[in-house]
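J.: Give me a model of this one.
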Amino acid sequence: MNTMKNTIDGTWFRRYAPSASTRMRLLCLPHAGGSPSFYHSWGNAFGDDVEVLVARYPGRQERIAEPCIESMEEMADAVTAALLPLLDKPLALFGHSMGASLAYEVAVRLEREHGFGPSVLLVSCQRPPHGQRPRSAHLGGEESVLAEVRRLGGTDAALLEDPDIRELVMPALQADFAIVGRYAENGPRPAVPVRCPVIGYVGDRDPNVTVEEMHAWAGVAPKGFELKVLQGDHFYLVPQRDGLVADLTSRLH
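T.: Below is the predicted model:
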């Protein structure tokens, strides 16, 4: 029993403000190269009755000594297994960029293999499975990955100009880009529907995905799809944090 508790608290999820009054949980799944610190300001943003979890991917921060995962299937299987002790409350999934594909894959696994339906799937700045197309940044080595990070922008790009930080985070970054590239290496994937509403979010100047491409998430959302377009680029969620949190809060019921 103690081993399971350590798995929940210390390995796969950073947990913010769990309390006896927890009504539901929100799991945030970071982008390629991302970590729980990106969502630090979200920790207590949704009220005392919403517990925020952020996935800790292997190979970075507290898990830096662990080998990185390089396939979406392995990552989704691992996150799903780690979630099983936490299904005593309603669960919402939020994923940004790579994390959006991961959130979808976790939702499919929870429904298909465990009979548990998330309350809502919240996807940000990523094409749906059936809208995927091949991505090749991971095939060109470190410089190719760095060029893609710079193209997308965000705080990660600025940090990577520091050689010491770059050396520290490159293995995880390259592994994550391998996940993204391999997920789409054969183009579109099956549009397996989920049994919960799907809400999409995108910046109006995102260089990686268009508003039209985000609308295609409706193809896996028979329970309903809605798209929110916010001002900004691929990392609109930093300057638009307050508006995004307010909208997310309205979905957590």
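J.: contacts, neighbours, all on C-alpha from now
T.: Fine.
J.: And the residue nearest the centre of the chain?
T.: By Cα atoms, centre = their mean, the mean C-alpha position of the chain lies nearest to residue 99, the distance being 2.2 Å.
J.: Show me what the helix or strand hosting that residue is packed up against.
T.: Per DSSP states H and E, residue 99 falls inside helix 98-114. Applying 3 or more Cα pairs under 8 Å, 6 or more residues apart in numbering; DSSP states H and E, one finds that helix 98-114 contacts strand 24-29, helix 72-83, strand 91-96, strand 120-124.
J.: so where do the helices sit in the protein?
T.: 2-6, 72-83, 98-114, 141-152, 155-159, 163-183, 211-215, 241-251 (DSSP state H).
J.: Return the residues in contact with residue 193.
T.: 108, 219, 220, 221, 222 (Cα atoms under 8 Å, 6 or more residues apart in numbering).
J.: any chance of those in a markdown table, plus distance to residue 42?
T.: What follows is the contacts of residue 193, written out as a markdown table (distance: Cα to Cα, whole Å):
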| residue | distance to residue 42 |
| --- | --- |
| 108 | 25 |
| 219 | 29 |
| 220 | 27 |
| 221 | 26 |
| 222 | 29 |
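J.: wouldn't residue 28 be in contact with residue 91 here?
T.: No - applying Cα atoms under 8 Å as the test, residue 28 and residue 91 come out as separate, 10.8 Å apart.
J.: Look up how far residue 40 lies from residue 86.
T.: 21 Å (Cα to Cα, to the nearest Å).
J.: what do you get for residue 192?
T.: Residue 192 is 32 Å from residue 40, by Cα to Cα.
J.: Equivalent analysis for residue 204, please.
T.: 24 Å.
J.: quick one, which of these two is more surrounded?
T.: residue 204 (17 against 14; other Cα atoms under 10 Å).
J.: ok, now which ones touch the more buried one?
T.: Counted by Cα under 8 Å, 6+ apart, residue 204 has contacts 210, 211, 229, 230, 231, 232, 233.
J.: What of residue 17?
T.: By Cα under 8 Å, 6+ apart, the residues touching residue 17 are 43, 44, 48, 51, 52.
J.: Can you tell me which of the residues you listed is nearest residue 246?
T.: residue 44 (12.6 Å; Cα to Cα).
J.: Cross-check the contact I'm expecting between that closest one and residue 52.
T.: Yes - counting by Cα under 8 Å, residue 52 is a contact partner of residue 44 at 7.5 Å.
J.: Who has more neighbours out of those two?
T.: More neighbours surround residue 52 than the other of residue 44 and residue 52, with 27 against 15 (other Cα under 10 Å).
J.: list the contacts for the more buried one?
T.: 15, 16, 17, 18, 25, 26, 27, 28, 42, 43, 44.
J.: Now show me the structure for the sequence below, then we'll compare the two:
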Amino acid sequence: MSKKSTWLARHSSDSSAVRRIVCFPHAGGSASFFRPWVKHLPPTVELLAVQYPGRENRYAEPLVGTVAECAAESAEALLAEPARETVLFGHSMGAAIAYETMRLLEVAGAAHFTRLCVSGRRISEFPDPADAVPRTDTQILSDMAELGGTQAEVLDEPDLREMLLPIIRNDYLLIDRYRPPRDAVPIGADVLALIGDRDPQVDERQVKAWASVTTGAFEWRVFSGGHFYLTDHARRVVELATAPSRNSASPGKVR
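T.: Below is the predicted model:
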């Protein structure tokens, strides 16, 4: 089976589509998290989401161990798609994978990837990755309760909890061990950084630091809400992410 059919879930596709948004899920998340975004997009913009191994239609596949592996597989799948203007959107862990994927796409010379949207994720100020160890069930459940979102509610069901905990533990370890390369060449794509004003993992100062990864235009927005603010602000998030490149709107807070 081709990378295209396993790594990319196609939530919408229309013969009239001229642009594309590709979404990268959070730790423990799956491609279906972004399916509701279809209703906020015109037929001219198709919606794809990256499907990591070990979940939904890829449940039987081994989990991926590094951000680099996820990025390499995602980039390969995306390069096999028809070339059209494309935005990458990643939330939380997905922001790191989307960033590394964009770096690979630009190295490959794919100029039609024009914007990177990073949500709920910082780019610096991490603890020593050598200290990263698999989190216990108690730690995972505590972290998920703090972050909120529908996933925390799902973990209240014993059968679902038993199925999801290994996936979330793997994803947490994957992202705990990831560090952005210090000598990375800045990308040329525009960057849009988004957070919720009550996110316990990243603040306004940290979200502005994403400006350092690009030579293109940079914007940031702060929404009302916690780590999963985007579920309540989906329409506005989609509008910002898919706006024409080098949007001249000023950065700031969105209520």
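J.: With distance to residue 64 of structure 1 added, can I get the helices of structure 1 in a markdown table?
T.: Shown next, in a markdown table, are the helices of structure 1 (distance: least, Cα to Cα, whole Å):
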| stretch | distance to residue 64 of structure 1 |
| --- | --- |
| helix 2-6 | 17 |
| helix 72-83 | 16 |
| helix 98-114 | 19 |
| helix 141-152 | 18 |
| helix 155-159 | 17 |
| helix 163-183 | 9 |
| helix 211-215 | 33 |
| helix 241-251 | 28 |
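J.: Mean neighbour count, those: which tops it?
T.: Ranked by mean neighbour count, those are led by helix 98-114 with a mean of 22 (mean count of other Cα atoms under 10 Å).
J.: What's the match for residue 229 of structure 2 in structure 1?
T.: Under the alignment (TM-score structural alignment), residue 229 of structure 2 pairs with residue 236 in structure 1.
J.: Can you get me a residue count around its match?
T.: Counted with other Cα under 10 Å, residue 236 of structure 1 comes out at 22.
J.: And it, how close does it get to residue 34 of structure 1?
T.: Residue 236 of structure 1 is 15 Å from residue 34 of structure 1, by Cα to Cα.
J.: quick revisit: list the residues that contact both of residue 44 and residue 52 of structure 1?
T.: In contact with both residue 44 of structure 1 and residue 52: 16, 17, using Cα under 8 Å, 6+ apart.
J.: Could you double-check that residue 20 of structure 2 sits in contact with residue 84?
T.: Yes - taking contacts as Cα under 8 Å, residue 20 of structure 2 lies within contact range of residue 84: 7.0 Å.
J.: So the two - more neighbours on which side?
T.: Set side by side, residue 20 of structure 2 and residue 84 show more neighbours around residue 20, with 22 against 15, by other Cα under 10 Å.
J.: That one matches what in structure 1?
T.: Residue 20 of structure 2 maps onto residue 25 in structure 1, by TM-score structural alignment.
J.: Now restrict the contacts of residue 193 of structure 1 to buried residues only.
T.: 108, 219, 220, 221 (16 or more other Cα atoms under 10 Å).
J.: So what does the third one match up with in structure 2?
T.: Using TM-score structural alignment, the equivalent of residue 220 of structure 1 in structure 2 is residue 213.
J.: before we move on, what about the first one?
T.: The alignment partner of residue 108 of structure 1 in structure 2, by TM-score structural alignment, is residue 103.
J.: Would you mind measuring from the residue in structure 2 sticking out farthest from the centre to residue 164 of structure 2?
T.: Centroid-distance maximum for structure 2: residue 158 at 27.3 Å, with Cα atoms, centre = their mean. The gap separating residue 158 of structure 2 from residue 164 of structure 2 is 10 Å, by Cα to Cα.
J.: Residue 113 of structure 2 now?
T.: 32 Å.
J.: could you redo the helices and strands packed on helix 98-114 of structure 1 as CSV and give each row distance to residue 136 of structure 1?
T.: Listed next are these as CSV, based on distance: least, Cα to Cα, whole Å:
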stretch, distance to residue 136 of structure 1
strand 24-29, 22
helix 72-83, 15
strand 91-96, 19
strand 120-124, 21
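J.: Run a quick neighbour tally on the counterpart of residue 197 of structure 1 in structure 2.
T.: By TM-score structural alignment, residue 197 of structure 1 lines up with residue 190 in structure 2. Neighbours of residue 190 of structure 2 under the rule other Cα under 10 Å: 22.
J.: who touches residue 190 of structure 2 in this structure?
T.: Residue 190 of structure 2 neighbours (Cα under 8 Å, 6+ apart): 114, 115, 116, 214, 215, 216, 217, 218, 245, 246.
J.: Could you tell me how far it is located from residue 220 of structure 2?
T.: For residue 190 of structure 2, the distance to residue 220 of structure 2 - Cα to Cα - is 11 Å.
J.: got it, and residue 121 of structure 2?
T.: Residue 121 of structure 2 is 12 Å from residue 220 of structure 2, by Cα to Cα.
J.: Mind listing the shared neighbours of those two?
T.: residue 207.
J.: Of these two, which one has the most company?
T.: residue 121 (25 against 22).
J.: Hmm, residue 211 and residue 226 of structure 1 touching each other?
T.: No - Residue 226 of structure 1 is not in contact with residue 211 according to Cα under 8 Å; the separation is 11.7 Å.
J.: which bit of structure 1 covers stretch 44-59 of structure 2?
T.: Taking TM-score structural alignment, stretch 44-59 of structure 2 hits residues 49-64 over in structure 1.
J.: can you tell me the distance between the two ends of the matching stretch?
T.: Span of stretch 49-64 of structure 1 from end to end, Cα to Cα: 32 Å.
J.: Pull out the buried positions in that stretch.
T.: So stretch 49-64 of structure 1, judged by 16+ other Cα under 10 Å, has buried residues 49, 50, 51, 52, 53, 54, 55, 56, 57, 58, 59, 60.
J.: How far away from the center of its chain is it?
T.: 11 Å (Cα atoms, centre = their mean, to the nearest Å).
J.: Equivalent analysis for stretch 173-180 of structure 2, please.
T.: For stretch 173-180 of structure 2 - counting by Cα atoms, centre = their mean - the centre lies 14 Å from the chain centre.
J.: tell me how far the ends of it are from each other?
T.: Span of stretch 173-180 of structure 2 from end to end, Cα to Cα: 15 Å.
J.: Show me the contact partners of it.
T.: Counting by Cα under 8 Å, 6+ apart, 65-67, 93, 123-124, 126, 129-130, 132-135 sit against stretch 173-180 of structure 2.
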